[in-house]
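> below is the structure, and that's it, no one-letter string:
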């Protein structure tokens, strides 16, 4: 990992400590050079294995005391942005509501991360990623044909539609201020973000090329040429040979180029039968043998690697896609900048420090 000031050098963010998506946004901002000051409660123990807490300066404040609130307001007065992941109204009850903070600092960008949003009938209800993506229709798309919806862990609501959307919102708000605008509040709701991530699928539905029944489409395991297969050694490989030219390479490498059964690639009626044919073929060799035959070709192939294998793969290792901090292997900052490379991350501190 190269050392550098980062593209966000000079930006100061105050992060009120939480879990999941808001810390992920803070991590992304810190990775790229922002000074992120994480406000923790006194006595909080910071686990050095908490990847999402890396590269922060920790400040321990008792936000239930007048002194702690005053110190937090002072931090926000000197900051460019604030991020928090409390339920609606909590920040206000602490005496740190957006109206007060913006009165102190009119250029402040305040990012508020919630599941349901700051307003609406469910705004004050508890929930998790699985609930947010269920309400948006996204969860209905994940799973195989004839089976119940399967949540893709918490990638869609918490991180894709939540933390990453919050990081984008913060940067947009900060850029607006740099261009002469005023500070503002960003209502970042995971239901909004999860819906936005499904934009292409909504477009496909409108075009009549996406069926509502899950597991019957090109990208949801419906297509036999976009799926995973078990190999002879009990491991798995993934293929995504959608385009005709890539599908042709797959057929040639698998020895089925002259089999007429595989000619009507887009005939959905034959997908299940051809999936069984491919399953039998992939089960004849080990994953390593399939890698030797297919990896690096235009068949759109990759082995399905586990957590120990992924960082050691030659391509990922060659790009230094993972770093190790105090014995904890974790993804390196992304994306890559040519002139302002990301700051080398450091492990979170074990204990809060007082300001």
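That came through fine. Values in this document were obtained by computation on a predicted structure and should not be read as measured data.
> CA atoms for contacts and neighbours, from now on please.
Will do.
> do you have the strands of the protein handy? List them.
All strands of the chain, identified by DSSP state E, fall at 12-16, 35-40, 57-60, 81-84, 109-114, 184-189, 226-230, 236-240, 301-303, 322-325, 328-331.
> quick check: which of those strands is nearest to residue 267?
strand 226-230 (14.0 Å; Cα to Cα).
> quick check: residue 187 vs residue 307, distance?
Using Cα to Cα, to the nearest Å, residue 187 is found at 34 Å from residue 307.
> ah, wrong one, I meant residue 319
As judged by Cα to Cα, residue 319 and residue 307 stand 17 Å apart.
> looking at the strands of the chain, which is buried most?
Among these, strand 109-114 has the highest mean neighbour count (mean count of other Cα atoms under 10 Å), at a mean of 27.
> could you check the angle that strand makes with strand 184-189?
Angle between the axes of strand 109-114 and strand 184-189 is 20 degrees (criterion: axes from the mean of the first three to the mean of the last three Cα atoms, to 10 degrees).
> tell me who's in contact with the closest residue to residue 114 other than its chain neighbours.
Counting by Cα to Cα, 6 or more residues apart in numbering, residue 114 lies nearest to residue 189, which is 5.0 Å off, once chain neighbours are set aside. Residues in contact with residue 189 (Cα atoms under 8 Å, 6 or more residues apart in numbering) are 113-118, 161-162.
> second one coming, line it up with the first:
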């Protein structure tokens, strides 16, 4: 599995997380060259292909002595261990930080949970929408006269959980080059949401963000929102700055350019832009603004991305089941293969376990496909 390219080539990761945040974090590490082994078994569920690129999958029965010994053998040779259980569950499985770091003092150990390892909600289950709600983000999303609307599970799960966990792991690996010691990382999705909301918290209940659905970036200002085209599709307008707004207004041939920061002009601006964009299709407006620096873009649907010039030029291999490796580094790394087959005995024999021990440690092949949806898992 060792990657020949990538800034994390040679880094070895054991991942016992599931659902979205942890697997996304370990895929980011794998994309950058790390060797990632995912440990399943019991109630862990089937791998999700969309976040499985560049990984190997095994299934261990940690209720047996052979399964725990296999885990210890693997941990002794890796750099990173990830788990997503509720607090103290990993300890009961023989996979807690104290036990594993004693075995491997250089181990970077990352616990990925919704609410973190402490606090009155630490043992509670939840999903992205709950972490957004507790973190103060959901209360700012959506129109002011309707219920809050979560932006899929991008903010808490993938950004606050997955991306920031990967960031923490890389930081701890760098720190280890100076100290020789590993770190424990308590990565909570609520914490990630709080961190990302810092600028918006500072603007809360000010003219910049007076309330949910209102404010500069909330979609209520007529020069920062979406407009419907003649075919029912939308364009996104982000003409905040004076130069961009002037180009928008003159390209649409709407006459004298108003002062768009004067709130008394907003009704005129909204009605004018609404009427103008209703005259052409989204594709026609895309062509009109292709060479106009006015921050006007089509609102693309996922199936259209691979044929859109910007996406196709940056990433000719893009498809909905093959998203890019990010960020882009000089000289790679390139995409790695997605293979979700369970290879328990192969991986354990490679780690030095005898064939009979590897066989006994395996948790019966492919994990069950039906699991509970609570996060973190029990």
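Perfect, I can see it now. Everything numeric in this text was worked out from a predicted model, so none of it was measured.
> and the TM-score between them?
Once superposed, chain against chain, the TM-score is 0.91 (TM-score structural alignment, normalised by the length of structure 1); 344 aligned residues with a Cα RMSD of 2.0 Å.
> just put the strands of structure 1 in TSV and tack on distance to residue 345 of structure 1.
Output for the strands of structure 1, formatted as TSV (distance: least, Cα to Cα, whole Å):
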stretch	distance to residue 345 of structure 1
strand 12-16	16
strand 35-40	12
strand 57-60	12
strand 81-84	20
strand 109-114	23
strand 184-189	26
strand 226-230	34
strand 236-240	32
strand 301-303	29
strand 322-325	8
strand 328-331	10
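> average distance between the helix ranked longest in structure 1 and structure 2?
Criterion DSSP state H: the longest helix present in structure 1 is helix 164-178. Following the fit onto structure 2, the mean deviation recorded for helix 164-178 of structure 1 is 0.4 Å by mean Cα distance after the TM-score superposition for structure 1.
> so which bits of that helix are buried?
Buried residues in helix 164-178 of structure 1, counted by 16 or more other Cα atoms under 10 Å: 164-167, 169-171, 173-174, 176-177.
> residue boundaries of the helices in the stretch 251-378 of structure 2?
Secondary structure of the stretch 251-378 of structure 2 by DSSP state H, counting those that start in this stretch: the helices cover 266-277, 282-288, 309-314, 344-350, 355-361.
> about what we covered before: tabulate the buried residues of helix 164-178 of structure 1 (JSON lines), appending distance to residue 37 of structure 1.
Below are the buried residues of helix 164-178 of structure 1 laid out as JSON lines (distance: Cα to Cα, whole Å):
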{"residue": "164", "distance to residue 37 of structure 1": "19"}
{"residue": "165", "distance to residue 37 of structure 1": "20"}
{"residue": "166", "distance to residue 37 of structure 1": "17"}
{"residue": "167", "distance to residue 37 of structure 1": "15"}
{"residue": "169", "distance to residue 37 of structure 1": "18"}
{"residue": "170", "distance to residue 37 of structure 1": "15"}
{"residue": "171", "distance to residue 37 of structure 1": "17"}
{"residue": "173", "distance to residue 37 of structure 1": "19"}
{"residue": "174", "distance to residue 37 of structure 1": "17"}
{"residue": "176", "distance to residue 37 of structure 1": "22"}
{"residue": "177", "distance to residue 37 of structure 1": "20"}
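> residue 318 of structure 2 reaches residue 308, doesn't it?
No. In this structure, residue 318 of structure 2 is not within contact of residue 308 by Cα atoms under 8 Å, at 10.6 Å.
> related to what we said a few turns ago, touching the longest helix of structure 1 from outside, list them.
So helix 164-178 of structure 1 is contacted by 21-22, 24-26, 28-29, 80-81, 107, 109-113, 159, 182-184, 186, 188, 193 (Cα under 8 Å, 6+ apart).
> recalculate using a threshold of 7 Å.
25, 29, 107, 109, 111, 113, 183, 186, 188, 193 (Cα atoms under 7 Å, 6 or more residues apart in numbering).
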